[in-house]
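Enquirer: Show me the folded form of this:
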Amino acid sequence: AAMALAREAADGEAGELRLGFVSAALYRHLPRLLRRLRDELPGVRPYLFELSSNEQLAAISEGDLDIGFTHPPFGTGERLDILTFPDEKLIAVLPKDGGPDRVTLGELAARGLVLFPKEQGPATHARILDAFAAAGQEPQIVQEATRALTMLSLVSAGLGAALLPRSTQVLSFEGVRYASIADDRLPAFSLSAIARRRPRRAVIDKVWKVLAVVAAEATPGS
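Expert: Sure, this is the predicted structure:
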């Protein structure tokens, strides 16, 4: 059995996988990858770490993480393999108060925003505020939060409104409602999978091929 395990590890069929992810990967792409690994590479042992994009980039650069689900752009000199998933529109998360299913940027600004810190995604953060400014709005950021579940909790408590990827709607969270946004100026949320190009273990190459299939299946028209 030990010899068989060693052969599988050498061929990339078995081994440890250190997998980082941001909240946006939880609702669709990460579960699909884990299901495929269970079916196609049962000898792979995933260890999951919920980390910000910047934390993942640092961990991959230092060799502490094998693959990450992150938000671009990637401010690193590390040579990376990158798989891109379809962009997602942002959706408003509001207290469950019987309000409409569609809101304006002005209505969101009036409530105040629960938003991720600038350091977590500087480009997207700036584009969100620019969209409000273009609509003649200057929202107050009433609370910063780094995780989607934290944002949902804060919105449920009535602290403000949040902006999250549309796939977040799969979560049924007490005290919140989801609404589309009547403005096309807000940026879409981008998600990519990244891995250090070389050196890396054979098991990472195998997992990367499986992940490429997951990304292709998620792309419309593929």
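
Enquirer: can we go C-alpha only for contacts and neighbour counts from here?
Expert: OK.

Enquirer: and Glu174, what is it in contact with?
Expert: Ser156 (Cα atoms under 8 Å, 6 or more residues apart in numbering).

Enquirer: hmm, try it at 10 Å
Expert: Residues in contact with Glu174, defined by Cα atoms under 10 Å, 6 or more residues apart in numbering, are Pro95, Lys96, Leu152, Ser153, Ser156.

Enquirer: Ok, Ile141 next?
Expert: Ile141 neighbours (Cα under 10 Å, 6+ apart): Ala109, Arg111, Gly112, Leu113, Val114, Leu115, Phe116, Pro117, Gly160, Ala161, Ala162.

Enquirer: compare with the first, here's sequence two:
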Amino acid sequence: MDIRQLRYFVAVAEKLSFRRAAEQLHVAQPALSRQIQQLEDRLKVRLFDRDKRSVQLTAAGAAALGHARVVLAAMQELPAIAQRAAAGESGRIRVGFISLVAYEFLPALVREFRHSLPHVDVQMQEFPVMQQFDPLRQDQFDVAILRMLRPDPAIATYVIERAPFVVALPKGHALCRHQLLSVADLAHEDFISLPHTEGASFQGVILDLCRAAGFRPSVMREVGDSQAMMGMVGAGMGVAIVPETVRHLQTAGVEYRHLRDLTERAEIVLAWRQGQRNPLVDAFLQAAMRAFPPPATRHRRTDASAASQHA
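Expert: You can find the predicted model right below:
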């Protein structure tokens, strides 16, 4: 079976005349009849009831007509589909993300990407921050948006945000009376953190900050993700040093205070495998750069906006 036979079949079915169909197709009527006969032989059914006066579709012909039209329409679209895919304008991209970015960074980035490439299938899945780049190395995702704990030479990254650390406190805690705190003010508090892992980890960063302030937390309760951590704080089970972006979780019973003695920043990054072959990854990176320009560009835009407001 070939596409030409389907085209001939549809033409005859729509005209209900071999003569008029042959004229429309600019072929000889005997050649058209032979192609229809070959198609019927291939399908092992009769598509038309015909005599010297009329041509009518059989039940099998009527059933096949709709499918034939779908196939022909798909064939007409095939060049455009292939060209869009080759140009990185269609296809599929798999996006992994951690819960911390789901409320601000992920929606803005995906919205920007889909605005320029509406035909791309964007598949999104959450994963634990402690897995870091493992899902990328295992080809579970094409890109991932996460808080980077440690660099990896096999992974390329673009920094979306460098967020300052804040302390999350239970509402009504004595330290909530102060608008600005230091890490040393937390020396007698129970801490809540993500689990400890080998190498660099979120908990390791927090312990380093505490040691630099002259103490080690006597209690360190471990939870699986940022949402659980804020839930524990809201329940009054302890305090947590977290990136300021955690505020977007809007957890009930939690207040946040800045820490005057911390200059460290939590890096929220877009990450992908070095040497990846999906052209949509480049397009996703360009969307990230538009939605979240490099810091210097952001500052220039902010300054320009402020200047225009005062002009």
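
Enquirer: and the two most separated of the contacts of Ile141 of the first structure?
Expert: Within the contacts of Ile141 of the first structure, two members stand farthest from each other by Cα to Cα: Arg111 and Pro117, at 18.1 Å.

Enquirer: Three-state assignment for the residue sitting nearest the centre point of the first structure, please.
Expert: Residue closest to the average C-alpha location in the first structure (Cα atoms, centre = their mean): Ala24, at 2.9 Å. Under DSSP: H, G, I helix; E, B strand; the rest coil, Ala24 of the first structure falls in the helix class.

Enquirer: Was I right to think it contacts Leu171?
Expert: No. Between Ala24 of the first structure and Leu171 there is no contact under Cα atoms under 10 Å: 11.7 Å.

Enquirer: give me the number of residues near the equivalent of Ser167 of the first structure over in the second structure?
Expert: Per TM-score structural alignment, the equivalent position to Ser167 of the first structure in the second structure is Thr245. Applying other Cα atoms under 10 Å, we find 20 residues neighbouring Thr245 of the second structure.

Enquirer: give me every residue that touches the equivalent of Ala163 of the second structure over in the first structure.
Expert: Matched by TM-score structural alignment, Ala163 of the second structure corresponds to Glu88 in the first structure. By Cα under 10 Å, 6+ apart, the contact set of Glu88 of the first structure is Ala24, Leu164, Pro165, Arg166, Ser167, Pro187, Ala188, Phe189, Ser190, Leu191.

Enquirer: which of those also appear as contacts in the second structure?
Expert: Retained in the second structure by both residues aligned by TM-score structural alignment, their matches' Cα atoms under 10 Å are the following of the contacts of Glu88 of the first structure: Leu164, Pro165, Arg166, Ser167, Pro187, Ala188, Phe189, Ser190, Leu191.

Enquirer: The residues you listed in strands, which ones?
Expert: Members of those lying in strands (criterion: DSSP state E): Leu164, Pro165, Phe189, Ser190, Leu191.

Enquirer: Just tell me what the fourth one corresponds to in the second structure.
Expert: The one in question is Ser190 of the first structure. Per TM-score structural alignment, Ser190 of the first structure is aligned with Glu267.

Enquirer: tell me the SS of the closest residue to its match other than its chain neighbours?
Expert: In this structure, Glu267 of the second structure finds its nearest non-sequential neighbour in Arg162, 4.6 Å apart by Cα to Cα, 6 or more residues apart in numbering. Under three-state DSSP, the three-state class of Arg162 of the second structure is strand.

Enquirer: So Arg162 of the second structure sits against Leu146, correct?
Expert: No. Counting by Cα under 10 Å, Leu146 is not a contact partner of Arg162 of the second structure; they are 11.9 Å apart.

Enquirer: what's the overlap in contacts for these two?
Expert: Contact criterion Cα under 10 Å, 6+ apart; residues bridging Arg162 of the second structure and Leu146 by contacting each: Glu267, Ile268, Val269.

Enquirer: Could I get those in a markdown table, plus columns for distance to Gln286 of the second structure?
Expert: Formatted as a markdown table, those follow (distance: Cα to Cα, whole Å):
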| residue | distance to Gln286 of the second structure |
| --- | --- |
| Glu267 | 19 |
| Ile268 | 16 |
| Val269 | 14 |
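
Enquirer: Number of residues surrounding the equivalent of Val22 of the first structure over in the second structure?
Expert: Alignment note (TM-score structural alignment): Val22 of the first structure maps to Ile98 of the second structure. Look at Ile98 of the second structure: counted by other Cα under 10 Å, it has 21 neighbours.

Enquirer: OK, contacts around the counterpart of Leu115 of the first structure in the second structure?
Expert: Residue pairing (TM-score structural alignment): Leu115 of the first structure is matched to Ser193 of the second structure. Contact analysis of Ser193 of the second structure by Cα under 10 Å, 6+ apart lists 202-204, 206-207, 220-226, 228-230, 232, 238-242.

Enquirer: So how do I select the buried members of these in PyMOL?
Expert: With 16 or more other Cα atoms under 10 Å as the burial test, the buried ones among the contacts of Ser193 of the second structure are selected in PyMOL as follows:
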select buried, resi 202+203+204+206+207+220+221+222+223+225+226+228+229+230+232+238+239+240+241+242
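
Enquirer: Endpoints of stretch 47-57 of the first structure, how far apart?
Expert: One end of stretch 47-57 of the first structure to the other measures 17 Å (Cα to Cα, to the nearest Å).
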